[in-house]
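Student: all I have is the shape, not the residue letters:
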């Protein structure tokens, strides 16, 4: 796909629709041709969320049907979508600022959001303003969308798809319901067409209970370790049932520590590998805290996409910051925010299955997609929480055969899909936690199907 405009845009002058100052509701800047827009929305006094919009070169002025927009929600919690999702997964340019052949911009307009406040380029003016729940995040992100309907000309007539990864799935569930309710109340003029949950942390209990049988089945744990790991998982389950959210998160971290010790440090994002061996990861030094280790691993997992000359930290604090112009002068971008991660300690282990049921009841398309070799948000765990849905179409959905999917000229099945009414499930073969990185061809084909993009 020829996309020279995005590579050259780093050198182009800017136009400004508003100036950033304390108390402003929104400020928007962009490239002269309107192919990119970005800015801050002050969602609460002192709390600033940063967004970046890309207009697809495939969008035409008179499309045969409405052209879709994908809003990407990164996980962590506290990982930067504007940095990681954009430059390391699905955006138009890679970390070397060269065109990405598998960019999702071929199938939709893209919006990346550094969410919640305190993540990436987003910031708070004092530390009391971090969100402590998924729903607080949803209120802030809904405020961003209310602003963007006015700031981004294409958004109001474009079907919107929330696409999430990892903890971002909890953001997408709550944000999706928040948007749907706002639309139904006449407070937001937008079309929420779908929510897609990639290896998403929707039900921490179900994922935790899946670790031991999965790792036993692939020989990363033996029976002795499996018995002890199951006991630790049961402790997590009991604490979740009792509403002991912070305690359950600590027990979950203890379980991950135990698994690391007994499995030879299996890579929790890809059970075929050891921690630090993944071709898109770098080793992380032990900090003595399982949660800190996991959080640090998340932020560095994709980093070998960085070239010898460019790193994600380097470009985000260098040429990208210079291009954007509106990032506060002394502000330092980071891949992962510790403050955001720990502020959500009492919400981290809460499930969001009820929100998925609510979205299904509204007729919103819900897609679950999962990488075959992921552990932390395993396919087994995703299947388990899907079976807990109260949606009236579930029994029929579960009874249907899966369909194999192929991709391009490559041989062999790349994925399976099952669909019924507005629920869809993709099993992505050969992928770990980061599906667009591990299987870019089938991921691009999948997003085309999800959005029903007019582009071939």
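Tutor: Yes, it's here. Since we're looking at a predicted model, the values are computed, not measured.
Student: please make it C-alpha for all contacts and neighbour counts, starting now.
Tutor: Fine.
Student: burial count for the residue nearest to residue 158 when sequence neighbours are not counted?
Tutor: In this structure, residue 158 finds its nearest non-sequential neighbour in residue 68, 5.2 Å apart by C-alpha to C-alpha, 6 or more residues apart in numbering. Residues lying near residue 68 (other C-alpha atoms under 10 Å) number 27.
Student: could you do residue 363 as well?
Tutor: Neighbour tally, residue 363, other C-alpha under 10 Å: 14.
Student: again with residue 228
Tutor: So residue 228, with other C-alpha under 10 Å, has 15 neighbours.
Student: pretty sure residue 381 contacts residue 206?
Tutor: Yes: between residue 381 and residue 206 a contact is recorded at 5.0 Å, counting by C-alpha atoms under 8 Å.
Student: give the contact list for the residue nearest to residue 158.
Tutor: 107, 108, 109, 158, 159, 160, 161, 451, 453 (C-alpha atoms under 8 Å, 6 or more residues apart in numbering).
Student: now swap in residue 439 and tell me
Tutor: Neighbours of residue 439 in contact, by C-alpha under 8 Å, 6+ apart: 428, 430, 431.
Student: so which of residue 381 and residue 206 has more stuff around it?
Tutor: Comparing residue 381 with residue 206 by other C-alpha under 10 Å, the one with more neighbours is residue 381, at 26 against 22.
Student: second structure follows, compare the two:
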């Protein structure tokens, strides 16, 4: 072999090596700067209904779990997407909203005939990190504010649209129940903002707040009145609650949000032990309790336990996780206490500025529905902040006549509706209207999403 041939061979080899090195560097640079990756779960699944379950792995933070069910009708992309979040003190959407309320299967894994997927695309997101199947790399990575949580949800939505590009123009509605209302508002505001421009295409149409913890200190000012009028406490109990409310409001006004939260989070014990109610579930006040009944943050978990008669959290860990292919080292809702602690400095901050921003600066619908049996987000307290919103359409909203919501000749509630802002008073429903009044909630959903 000639010396010239050897030189050519060596040059070719060196060329391949250089190309490989350059390719590796390009790959390394791209992957190193990628802010998230998508881990699509490949378990056997539950039933025959199509779904996508995945983690959005956010670099340096953790994994956000999301579960998407496309609607059953053939033309899926024209049906709205319902994105559901529940926040810090509620029950993860992958559990309650999904199996307990309107997902395709119930807790017995029987297909639900009245599931929302008959008419809507459903996207359940366990947020913030540390709730549901969403896991943080460490407790220090659990977000303690809405901005960081919104960042995580933006990555999650971007990963959703990467896997489902056909849905970019599909109408999107963000639903937030309880504290999830604050998260829904912050996410809607960020998506609606043009500065900075969005990283992905979407078609956000509105935000829907269910028994939202939007201005908790203000809502608390009406709790004593609410409980006394219903006979759960007397005048002394009302005075005690109003003193607590004044303390909480003073702490919020003085910027002592952590102190305000520590008082607010003990509301159930305070009402029962110091205001004389003895055994009231604040999330569903007609729920009869014993003196010894254990109470979670605001009674929702206990009510769910009684409603379905099973350990739903074990069901998620032992049945759902293996079916989806979730790693065995992921424990369902294991870090809830750490999440609550992380949000202590921000939970009590009013989210009404987000509502006003959306009403002033966008054409999005803002819809509020409130179960009248929820004492924490009691309806008189909710109307305190709703009736004091500052935006150009407020006078039209306040002067619009209230109408009756009738289904099958039964009065399910009342509503006041303008093109931009709607409020629904829901009878015989607590913290979760879709759970307590499913037919009425479907009517509300149709009114929200269907053109008038």
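Tutor: Nice, I can see it. These numbers were taken from a predicted model, which means no experiment stands behind them.
Student: what does the superposition give as a TM-score?
Tutor: The TM-score (TM-score structural alignment, normalised by the length of structure 2) is 0.85; 413 aligned residues with a C-alpha RMSD of 2.5 Å.
Student: and the contacts of residue 68 of structure 1, which of them are in strands?
Tutor: 109, 159, 160, 161 (DSSP state E).
Student: you'd agree the third one is up against residue 192?
Tutor: Put plainly, it is residue 160 of structure 1. Yes: Residue 160 of structure 1 is in contact with residue 192 according to C-alpha under 8 Å; the separation is 4.9 Å.
Student: who wins on neighbours among the contacts of residue 68 of structure 1?
Tutor: Neighbour counts for the contacts of residue 68 of structure 1 (other C-alpha under 10 Å) peak at residue 108, which has 30 neighbours.
Student: what about the strands in the stretch 251-400 of structure 1?
Tutor: In the stretch 251-400 of structure 1, strands defined by DSSP state E, counting those that start in this stretch lie at 266-267, 270-274, 365-371, listed in chain order.
Student: which stretch of structure 2 lines up against the shortest one?
Tutor: Aligned by TM-score structural alignment, strand 266-267 of structure 1 corresponds to residues 280-281 of structure 2.
Student: deepest of the strands of the stretch 251-400 of structure 1, which one?
Tutor: Comparing the strands of the stretch 251-400 of structure 1 by mean neighbour count (mean count of other C-alpha atoms under 10 Å), strand 365-371 comes out on top with a mean of 24.
Student: let me know the angle separating it from strand 270-274.
Tutor: Angle of strand 365-371 of structure 1 versus strand 270-274, following axes from the mean of the first three to the mean of the last three C-alpha atoms, to 10 degrees, is 30 degrees.
Student: what segments of the stretch 151-300 of structure 1 are helices?
Tutor: 168-184, 204-217, 223-241, 245-262, 290-300 (DSSP state H, counting those that start in this stretch).
Student: just say which of these is most tucked in.
Tutor: Taking mean count of other C-alpha under 10 Å, helix 168-184 is the most buried of those, at a mean of 24.
Student: how much space is there between residue 205 of structure 2 and residue 409 of structure 2?
Tutor: Computed as C-alpha to C-alpha, to the nearest Å, the residue 205 of structure 2 to residue 409 of structure 2 distance reads 31 Å.
Student: which one of these two has more residues nearby?
Tutor: residue 205 (21 against 7).
Student: what's the more buried one aligned with over in structure 1?
Tutor: So, by TM-score structural alignment, residue 205 of structure 2 is matched to residue 193.
Student: right, and its match touches residue 159 too?
Tutor: Yes: with contacts counted by C-alpha under 8 Å, residue 193 of structure 1 reaches residue 159, the gap being 5.4 Å.
Student: which residue lies nearest the spatial centre of structure 2?
Tutor: residue 85 (1.6 Å; C-alpha atoms, centre = their mean).
Student: mind checking how far that one is from residue 65 of structure 2?
Tutor: Here the criterion is C-alpha to C-alpha. By it, residue 85 of structure 2 lies 11 Å from residue 65 of structure 2.
Student: what about residue 413 of structure 2, which SS state?
Tutor: Recorded secondary structure, residue 413 of structure 2: strand (DSSP: H, G, I helix; E, B strand; the rest coil).
Student: residue 422 of structure 2 too?
Tutor: Applying three-state DSSP to residue 422 of structure 2 yields a three-state assignment of strand.
Student: how about it, what does it touch?
Tutor: Each residue near residue 422 of structure 2 by C-alpha under 8 Å, 6+ apart is listed here: 366, 367, 368, 415, 416.
Student: same question for residue 369 of structure 2.
Tutor: Counting by C-alpha under 8 Å, 6+ apart, residue 369 of structure 2 has contacts 208, 209, 210, 211, 423, 424, 425, 426.
Student: thought residue 406 was touching the last one, still the case?
Tutor: To tie it back to what came earlier, the one meant is residue 426 of structure 2. No: applying C-alpha under 8 Å, one finds residue 426 of structure 2 not in contact with residue 406, separated by 11.0 Å.
Student: distance of residue 195 of structure 2 from residue 96 of structure 2?
Tutor: Noted for residue 195 of structure 2: a distance of 35 Å to residue 96 of structure 2, by C-alpha to C-alpha.
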